[in-house]
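Asks: fold the following.
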Amino acid sequence: MKFFLLQYEVAFRIATITLNRPDKRNALNGAMVAELRQAFAAAAADEDVKVIVLKGNGEAFCAGADLDYLQQLQQNTYEENLADSKELMQLFKEIYQLDKVVIAQVEGHAVAGGCGLVTVCDLSYVVPEAMLGYTEVKIGFVPALVAVFLVRKIGEGRARELLLTGRLVTAEKAARDGLITAVVPAAEITAHVAKVATSLCNEASGNSLKVTKKLIGTVLDLPMKNGLEHAAELNAATRGHEDCKRGIAAFLNKEKLVW
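Replies: Now for the predicted structure:
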């Protein structure tokens, strides 16, 4: 599969998807969104891939929507804009619901739609110099799609602060608010993300990661009674899975298991 706006590689069961429009600060347009969907679909379908890392080339992780793209949207009909919006919706949804763990490696600013990408990743590690935020209200737009995921992730109060003010915040504040996982120095971030991804590959069952991620994404939509029933069913089903049998046998026999 050939990409023009991304770089895609697989090594040691880790797929790395790199936004590659550094001259445009990795800004999003229709073509970039389409390629991202294709890349994540390829990683999802590849049995040799267990973890996915999303990063960007250049000074910015992703600066949001491309300026030329924004100008084009002004000429679109409502129907055309709705179809275009649904493409980005599908990308966010696919990353959020993907069976495999997705890690954002953020080495520059993540703004608007770029911060949306960070929001839907499972784990995110960010350099101290990066600023993050949703600036849509400052240009008369609305952070509609990301709001659905952000409220779930950090709660209504903190989401209101970020989405209504449109302010960019430091990586440290983003970490305190629960928007990102941790702040990591620039000199260490590549090695740190590789260590986390490798640990997930070698120390965690692929089935357990998939089921746990699905449970986290599902349980918030259910009343507590239904959520607990669903959890009990997953618990019972997982006990019969081959991964669980291997894991328990290794634990009882004091054997180190490499997944």
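Asks: alpha carbons only for contacts and neighbour counts from here, please
Replies: Noted.
Asks: and the longest helix seen in the chain, what other elements does it pack with?
Replies: What stands out as the longest helix in the chain, according to DSSP state H, is helix 78-97. Under the contact criterion of 3 or more Cα pairs under 8 Å, 6 or more residues apart in numbering; DSSP states H and E, the helices and strands touching helix 78-97 comprise helix 30-45, helix 113-120, helix 206-219.
Asks: please identify the most buried of those.
Replies: Per-residue neighbour counts averaged over each of these give the maximum for helix 113-120, namely a mean of 24 (mean count of other Cα atoms under 10 Å).
Asks: gap between it and the chain center?
Replies: Here the centre of helix 113-120 is set off from its chain's centre by 7 Å, with Cα atoms, centre = their mean, to the nearest Å.
Asks: how about the contacts made by the most centrally placed residue in the chain?
Replies: A centroid search over the chain (Cα atoms, centre = their mean) returns residue 121, at 1.7 Å, as the residue closest to the centre. Residues counted as contacts of residue 121 (Cα atoms under 8 Å, 6 or more residues apart in numbering) are 95-96, 101-104.
Asks: can you check residue 213 too?
Replies: Going by Cα under 8 Å, 6+ apart, the list of residues near residue 213 reads 97, 99, 101.
Asks: where's residue 166 relative to residue 239, distance?
Replies: Using Cα to Cα, to the nearest Å, one obtains 46 Å as the distance from residue 166 to residue 239.
Asks: ok, those two, which is more surrounded?
Replies: Per other Cα atoms under 10 Å, whichever of residue 166 and residue 239 has more neighbours is residue 166, with 20 against 12.
Asks: name the nearest residue to the more buried one, sequence neighbours excluded.
Replies: In space, not counting the residues next to it along the chain, residue 166 is nearest to residue 135; the distance is 4.2 Å by Cα to Cα, 6 or more residues apart in numbering.
Asks: just to revisit the earlier point, for ChimeraX, what selects the buried ones among the contacts of residue 121?
Replies: The ChimeraX command for the buried members of these (criterion: 16 or more other Cα atoms under 10 Å) is given here:
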select :95,96,101,102,103,104
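Asks: Proceed likewise with the subsequent sequence, for comparison:
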Amino acid sequence: MIVEKSTYRRLPALARTDRPGDAIPAPKSRGSNPAMPRYESPYDPSMMPKNLEHIVYEKKGHVAYVRINRPDVRNALHSYAYAELRSCWRDIGIDPNIYCGIVTGTGEAFCAGRDVKFLAQYQAQGKRTPHEDPTSPLFFWGGGGQPSDVSLDKPLICALNGFAVGVGLSLALQCQLRVMADDAWIGDTHTLVGRLGAPHKIYQALPPAIAAYLTLCNGRLNAQECLQYALVNKVVPKAQLMAAAEKLAEMICMGSPLATQAAVRLFRLAAEQPDALIAYARHLDQETAESEDGAEGPRAFKEKRKPVWKSR
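Replies: All right, here's what the predicted structure looks like:
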């Protein structure tokens, strides 16, 4: 939902959001700038994202449901799915009636990561994918369609219905609470396709040796191992997964929305990496993406063969 500045309602002495539709950032203290105005847009339910092609988005009571719906590619994400996800995060952030969200996937997978075949098709033409191409309208929506892209301050519950790898694992890690089907697993396969991903986020969420195993050895953890390392709150049979997630949502909704969002904001700030590290991670990711190996990985995946790495 994008609202023109002319429709904003001016409120005194708080901070302003500069990106229309994004979640409103934490206000500056009155002591630092007491005259700074805040602009808020009234929420219009008719602007809720509808007719999405790759994501199913629903609301029930105070809970928003986000379901990745590309089962034919095991819910792998491409530029258009990223954009739809981001529109859902933005809507959750600005709808005052929504207190939390549940994120899951359709079919056997939660998310198989990035759609590497989609990536390979663009690379074969010497092009960047739309959300990475400055000339594309989707470039504004860049990144991986993650909640952090809009500074979402409402809690998310990840219902891991199946395996989560690559960017799918990154999405799961951005949720504050996680329940997992007993036959699900997680992994990081970025290096297999010559990419980097977000190893610093994995390193932050798991014991160092386990994080290194996932990232460097393309390892995987099953549901019980995820529970052992406190990566998930609960492991249940798949038939009970959504009920377990909804129970957590019910508990969240019992609390003050204002206090809950403040807590999530502090969680996010406490987990943020230094700006220099984030900038360097983006630089390395771009560097690997534009390397010969970065092109070889998706090409080999599409051609169903082992990649031939050149280390350049």
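Asks: TM-score for this pair?
Replies: The TM-score (TM-score structural alignment, normalised by the length of the first structure) is 0.76; 219 aligned residues with a Cα RMSD of 2.6 Å.
Asks: so what does residue 192 of the second structure match up with in the first structure?
Replies: Taking TM-score structural alignment as the alignment basis, one finds that residue 192 of the second structure is matched in the first structure by residue 138.
Asks: need the contact list for the closest residue to its match other than its chain neighbours.
Replies: Nearest in space to residue 138 of the first structure, with sequence neighbours left out and distances taken as Cα to Cα, 6+ apart, is residue 166 at 6.4 Å. By Cα under 8 Å, 6+ apart, residue 166 of the first structure lies in contact with 133-138.
Asks: most neighbours, which of these?
Replies: Counting neighbours by other Cα under 10 Å, residue 134 leads those with 26 neighbours.
Asks: OK, contacts around that residue?
Replies: Residue 134 of the first structure sits next to 111-113, 115-116, 143, 162-163, 166-168 when contact means Cα under 8 Å, 6+ apart.
Asks: over to residue 152 of the second structure?
Replies: Under the contact definition (Cα under 8 Å, 6+ apart), the residues listed for residue 152 of the second structure are 23, 89-90, 92-93.
Asks: what about it, distance to residue 53 of the second structure?
Replies: Spatial separation of residue 152 of the second structure from residue 53 of the second structure under the definition Cα to Cα is 23 Å.
Asks: quick one: map residue 119 of the second structure onto the first structure.
Replies: Structural alignment (TM-score structural alignment) places residue 119 of the second structure against residue 70 in the first structure.
Asks: and that match, that's in a helix?
Replies: Yes. Looking at residue 70 of the first structure with DSSP: H, G, I helix; E, B strand; the rest coil, it is inside a helix.
Asks: show me what the residue nearest to the centre of the first structure aligns to in the second structure.
Replies: Match for residue 121 of the first structure (TM-score structural alignment): residue 175.
Asks: excluding chain neighbours, give the residue nearest to its match in space.
Replies: Closest residue to residue 175 of the second structure apart from its sequence neighbours, by Cα to Cα, 6+ apart: residue 156 at 4.8 Å.
Asks: any idea what that neighbour aligns with in the first structure?
Replies: Residue 156 of the second structure is assigned residue 102 in the first structure as its aligned equivalent, the criterion being TM-score structural alignment.
Asks: residue in the second structure paired with residue 57 of the first structure?
Replies: Aligning on TM-score structural alignment places residue 57 of the first structure opposite residue 106 in the second structure.
Asks: wait, isn't that match in contact with residue 69?
Replies: Yes. Residue 106 of the second structure is in contact with residue 69 according to Cα atoms under 8 Å; the separation is 5.3 Å.
Asks: counterpart of residue 217 of the second structure in the first structure?
Replies: Going residue by residue (TM-score structural alignment), residue 217 of the second structure aligns to residue 165.
Asks: show me where the second structure has helices.
Replies: 79-94, 116-124, 167-173, 199-205, 208-216, 223-228, 241-253, 257-271, 275-289, 292-303.
Asks: what range in the first structure does the first one sit on?
Replies: Residue correspondence for helix 79-94 of the second structure in the first structure, counting by TM-score structural alignment: residues 30-45.
Asks: and the gap between residue 206 of the second structure and residue 234 of the second structure?
Replies: Taking Cα to Cα, one finds residue 206 of the second structure at 16 Å from residue 234 of the second structure.
Asks: before we move on, the earlier item: how much space between the residue nearest to residue 166 of the first structure and residue 231 of the first structure?
Replies: Applying Cα to Cα, the value for residue 135 of the first structure to residue 231 of the first structure is 37 Å.
Asks: tell me the contacts of the residue lying closest to residue 52 of the second structure once chain neighbours are set aside?
Replies: Computed as Cα to Cα, 6+ apart, the closest residue to residue 52 of the second structure that is not its neighbour in sequence is residue 84, at 6.8 Å. Contact partners of residue 84 of the second structure, counting by Cα under 8 Å, 6+ apart, are 52, 54-55, 145.
Asks: now the first structure: which of the contacts of residue 152 of the second structure match?
Replies: When the contacts of residue 152 of the second structure are mapped onto the first structure through the alignment and contacts are counted by both residues aligned by TM-score structural alignment, their matches' Cα atoms under 8 Å, the preserved ones are residue 93.
Asks: how big's the offset between the match of helix 79-94 of the second structure and the second structure?
Replies: Once the two structures are superposed, the average separation between stretch 30-45 of the first structure and the matching residues of the second structure is 0.5 Å (mean Cα distance after the TM-score superposition for the first structure).
Asks: how many other residues sit next to residue 61 of the first structure?
Replies: 33.
Asks: with residue 50 of the second structure instead?
Replies: Applying the criterion other Cα under 10 Å, we find 14 residues in the vicinity of residue 50 of the second structure.
Asks: and the equivalent of residue 200 of the first structure over in the second structure, what does it touch?
Replies: Taking TM-score structural alignment, residue 200 of the first structure has residue 252 as its aligned residue in the second structure. If a contact means Cα under 8 Å, 6+ apart, then residue 252 of the second structure has 99-100, 260 as its contacts.
Asks: follow-up on the earlier one: how far away is the residue nearest to the centre of the first structure from residue 101 of the first structure?
Replies: The gap separating residue 121 of the first structure from residue 101 of the first structure is 8 Å, by Cα to Cα.
Asks: what residues sit buried inside stretch 217-227 of the second structure?
Replies: The neighbour-count check on stretch 217-227 of the second structure (16+ other Cα under 10 Å) flags 218, 220-224, 226-227 as buried.
Asks: how long is that stretch from one end to the other?
Replies: Here the two ends of stretch 217-227 of the second structure are set 21 Å apart, with distance taken as Cα to Cα.
Asks: next one: it to chain centre, how far?
Replies: Going by Cα atoms, centre = their mean, where stretch 217-227 of the second structure is centred and where its chain is centred differ by 20 Å.
Asks: also stretch 198-209 of the first structure?
Replies: For stretch 198-209 of the first structure, the distance from its own C-alpha centre to the chain's C-alpha centre is 17 Å (Cα atoms, centre = their mean).
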